[in-house]
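following is a predicted model, sequence given first.
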Amino acid sequence: MKKNVLIIGAGGVAQVVAHKCAQNNDVLGDLHIASRTVSKCEAIIASVHEKGAMKVAGRFEPHAVDATDTAAVAALIRGTGAEIVINVGSAFVNMPVLEACLETGAAYMDTAIHEDPAKICETPPWYGNYEWKRRERCAEAGVTAILGVGFDPGVVNAYARLAADEYLDEVRSIDIVDINAGSHGRWFSTNFDPEINFREFTGTVYSWQNGDWQSNRMFEVGQEFDLPVVGKQQAYMTGHDEVHSLAANYPQADVRFWMGFSDHYINVFTVLKNLGLLSEKPVRTAEGLEVVPLKVVKAVLPDPSSLAPDYTGKTCIGDIVKGTKDGQPAEVFIYNVADHAEAYAEVGSQGISYTAGVPPVAAAILVAEGTWDVRKMANVEELDPKPFLALLNRMGLPTRIKDAAGDRALEF
């Protein structure tokens, strides 16, 4: 049994994590949030108290920390007595924070794969470049490390495991579809950190098909999906974290990730890319200043957390899993629909942040209770999905299924 949570990061997803931890602090214990800028942490804690989110009276304290400094993070873990660390900072800090957890014995979880700021789109499987290299150390130290436990990656991994366990005898393909049918009213913006968002789309699109890694360019392969609530939506095959672990755990299946994009997004992205403004390589201006184009673009775009008050519409994210059942072809679509305005009313964040922020808190509860305190490194599909999805049903991300028997809510 573990208690006391340290949240790393103070963006839109961290705000959701903070509210959901507060709503469950009777289980999770003392709460702490840390970022480079302590005022951001203080603002999040203030929003928690404004909403009356604390389930029981307890501690929720802000801290300043450089999350790239393993020693500083380890000292903070020890100083707060945190036994669970929820890392929702930049993907660049994953390994320093994980190292601090290995040093202190705290359980670790994140919502995205680690990235090296100097590299884009490394060799697949991506988890093999950093995270999986620390598997043995986690097991030897008895440290629970749950990788990619946001929504995608995260919940969609659990959906794949549920389909394989409960609905199909053989899995032949897993297609993860992420559609945001909402509108934020800005001329252009990304829904989370622009730097991470654009890095995702400037590299090779890797998918696992026919038992091997396949390569495509961004926006090269598109398909229209007709989904519940959001209807017909155009999506494009995109490189994404969960493909790289699902391919290892379901090597017999084709694994692809599809994300919806508007023509406007594609046009803006294409212009920025063709002008070199999405490059992570420094350039020198006529005045002699050295700048990174991608960081300049990030600086001039709206802060994703600022989108929340005006966001309307819904998201639909899920897995289309095909295979066989009792010798016959079978297909299931396991999914969630989230509402931007409802997310803002509850926690002050938009729906993209909500879908990413609720799952790690559910995972933290399962670690605190011992259900997922596995004392080793694991991707989500390697864990029992039922207690996780049952908690999400209660916490605001209900699961539905559409198959030959119809479209219905799933209870666990």
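Received, thanks.

from here on, contacts and neighbour counts on C-alpha atoms
Fine.

residues contacting residue 260?
For residue 260, the contacting residues are 177-180, 233-236, by CA atoms under 8 Å, 6 or more residues apart in numbering.

mind doing that once more with 6 Å?
When contacts are counted by CA atoms under 6 Å, 6 or more residues apart in numbering, residue 260 touches 179, 234-235.

also residue 330?
322-324.

the nearest residue to it once chain neighbours are set aside: neighbour count?
Nearest-residue entry for residue 330: residue 324, 5.0 Å, with adjacent residues in sequence omitted and distances by CA to CA, 6 or more residues apart in numbering. Residues within reach of residue 324, counting by other CA atoms under 10 Å, total 15.

same question, residue 159
Using other CA under 10 Å as the criterion, residue 159 is surrounded by 27 other residues.

ok, and here's another one to check against it:
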Amino acid sequence: MRILLVGAGGVGSAFTAIAARRHFFELIVVADRDEARSVKAVAALQDSRFTAAAVDASGAAAVSALCREHSITHVMNAVDPRFVMPIFEGALDAGADYLDMAMSLSQRHPTEPHARVGVKLGDEQFALSPQWESAGQLALVGMGVEPGLSDVFARYASDHLFSHIDELGTRDGANLAVHDEDGNEIFAPSFSIWTTIEECLNPPVIWERSRTTGVGPEGGWYTTPPFSEAEVFDFPEGIGEVECVNVEHEEVLLMPRWVDAERVTFKYGLGEEFIGVLRTLHTLGLDSTEKVKVGGVEVSPRDVVAACLPDPATIGPRMTGKTCAGLWVTGTGKDGAPRSTYLYHVVDNEWSMREYGHQCVVWQTAINPVVALELIAAGTWSGTGVRGPEAFDAQPFLDLLTAYGSPWGIREHPILR
């Protein structure tokens, strides 16, 4: 396996640190628009299987050319979703398989954005699935932590725990805090603010079987206003109660395609301060990606916001706490009795910094595509076309995740009568 990793930021660098401990690949080319970042990521590994390169991921031709130059078999996309389609199309053109952790961007419904879907997350990619199938290539989409691990949990729950699923509810939360040099807590998102703004301010998507119009999941998706349907969820391993709200996310677009359920949701524990900041950015127009002219220079307001905040890759030494990604499944168990189960994965920032030198959120995101690539290299996961993680057997993935030294957990919830 010869891998092109596009993106040497926080998640990309964590990906290389995790992959360096495994032996399933021959080469990883670490490529970034800023070649200095690629060089830095590779130099930290001192491993001859890694090499650095530069690439402009906004053009499919550049991605394809780099693939051909290095005889790449698999492209790993670790940049923000603006670049999904050129990387996706570049891999297809070069004859390489493809993985990403975020799917092609959505577009709001032109007249009813808080009720009806427009262009959904991943629609552009699924539209090209026949080309991937005819080429005999696999595009594994949404294979990070969220989306990604929760989708694996959905398949596991369907296969091993439940005979009927009422709801697949992804629930993510954390008790993370970032401090300045004087010990004061500061506002510093632990993940790409560009991506966070995109998913949190877009209308959240929900899927319900009762709304479907025919065979398959089509017609079952609808939208709500941002931050809707707030609930308090008690996260495990000392994180505790966090208020979660609806957020647009790929799980809701992926799970109904492969897993039977009555309803699919995604809720994120953002916290009151974070929601307030996002609402203010939206009110001021600072969430916009449309360029404005400032002093003769054209710049996107959202890019300015991202440039003003700390790089998520650098905040690890000043961050404390744990992050949890998981899936709350309700329905009927294999024994015929009502069941409510939370499948989860928790990472402690102190542990990930000590063991890998990367903060817990980017590390937790990066480990899942590494596990998936190892399963693909072994032939355990295989196929063609555009597929989500739910399309594959979950047990080998969860076994290998545990073998990597990062076990997952199950917690049963009381049944409310």
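All right, it came through fine. Bear in mind that the values here come from a model prediction, so they are computed numbers and not experimental data.

now what about the TM-score between them?
Once the chains are laid over each other, their TM-score by TM-score structural alignment, normalised by the length of the first structure reads 0.90; 393 aligned residues with a CA RMSD of 2.2 Å.

one step back: list the contacts for the residue nearest to residue 330 of the first structure?
With contacts defined as CA under 6 Å, 6+ apart, the neighbours of residue 324 of the first structure are 168-170, 330.

quick one: the helices in the first structure?
Remark: helices of the first structure, listed N- to C-terminal, are 12-23, 25-28, 38-50, 70-80, 94-104, 135-141, 155-162, 194-202, 241-249, 263-274, 293-300, 340-347, 351-369, 385-395; assignment by DSSP state H.

quick one: closest of the ones you listed to residue 224 of the first structure.
Comparing those against residue 224 of the first structure with CA to CA, the closest turns out to be helix 263-274 (13.4 Å).

Provide the aligned range in the second structure for the closest one.
Aligned using TM-score structural alignment, helix 263-274 of the first structure spans residues 272-283 in the second structure.

what's that stretch in contact with?
Contacts of stretch 272-283 of the second structure from elsewhere in the structure, counted by CA under 6 Å, 6+ apart, are residue 287.

once aligned, what mean separation remains between it and the first structure?
Compared with the first structure after fitting, stretch 272-283 of the second structure has a mean deviation of 1.7 Å; criterion: mean CA distance after the TM-score superposition for the first structure.

check the offset of that stretch from the chain's centre.
The chain centre lies 22 Å from the centre of stretch 272-283 of the second structure; the measure is CA atoms, centre = their mean, to the nearest Å.

not counting sequence-adjacent ones, nearest residue to residue 367 of the first structure?
Leaving out its chain neighbours, the residue that sits closest to residue 367 of the first structure by CA to CA, 6+ apart is residue 373, at 4.4 Å.

how about the one you found, what's its match in the second structure?
Counting by TM-score structural alignment, the partner of residue 373 of the first structure is residue 382.

near its match, how many other residues are there?
Other residues near residue 382 of the second structure number 14, with proximity taken as other CA under 10 Å.

do you know how far it is from residue 136 of the second structure?
Counting by CA to CA, to the nearest Å, the separation of residue 382 of the second structure from residue 136 of the second structure is 11 Å.

same deal with residue 5 of the second structure?
Using CA to CA, which is the criterion applied here, residue 5 of the second structure is 21 Å from residue 136 of the second structure.

of the two, who's got more company?
Neighbours of residue 5 of the second structure and residue 136, each counted by other CA under 10 Å, are more numerous for residue 5; the result is 25 against 15.

surely the more buried one is in contact with residue 79?
No: Residue 5 of the second structure sits out of contact with residue 79 when judged by CA atoms under 6 Å, with a separation of 9.4 Å.

now for these two: what residues contact both?
Taking CA under 6 Å, 6+ apart as the contact definition, residue 5 of the second structure and residue 79 share no neighbouring residue.

which residue in the first structure lines up with residue 348 of the second structure?
Using TM-score structural alignment as the criterion, the counterpart of residue 348 of the second structure in the first structure is residue 339.

from residue 196 of the first structure, how far out is the closest residue to that match other than its chain neighbours?
The spatial neighbour of residue 339 of the first structure that comes closest, neighbours along the chain excluded (CA to CA, 6+ apart), is residue 314 at 4.4 Å. Taken as CA to CA, the spacing of residue 314 of the first structure relative to residue 196 of the first structure amounts to 23 Å.

what of residue 383 of the first structure?
For residue 383 of the first structure, the distance to residue 196 of the first structure under the criterion CA to CA works out to 27 Å.

so what corresponds to residue 328 of the second structure in the first structure?
With TM-score structural alignment as the criterion, the equivalent of residue 328 of the second structure in the first structure is residue 320.

dump the residue contacts of the closest residue to residue 330 of the second structure other than its chain neighbours.
Once flanking residues are discounted, residue 330 of the second structure sits nearest to residue 340: 4.4 Å by CA to CA, 6+ apart. Residues counted as contacts of residue 340 of the second structure (CA under 6 Å, 6+ apart) are 329-330, 413.

give me every residue that touches the match of residue 328 of the second structure.
Residue 320 of the first structure neighbours (CA under 6 Å, 6+ apart): 174-175, 332-333.

name the member of the residues you listed with the most neighbours.
Neighbour count (other CA under 10 Å) singles out residue 174 as the most crowded of the contacts of residue 320 of the first structure, with 28 neighbours.

counterpart of that residue over in the second structure?
Under the alignment (TM-score structural alignment), residue 174 of the first structure pairs with residue 168 in the second structure.
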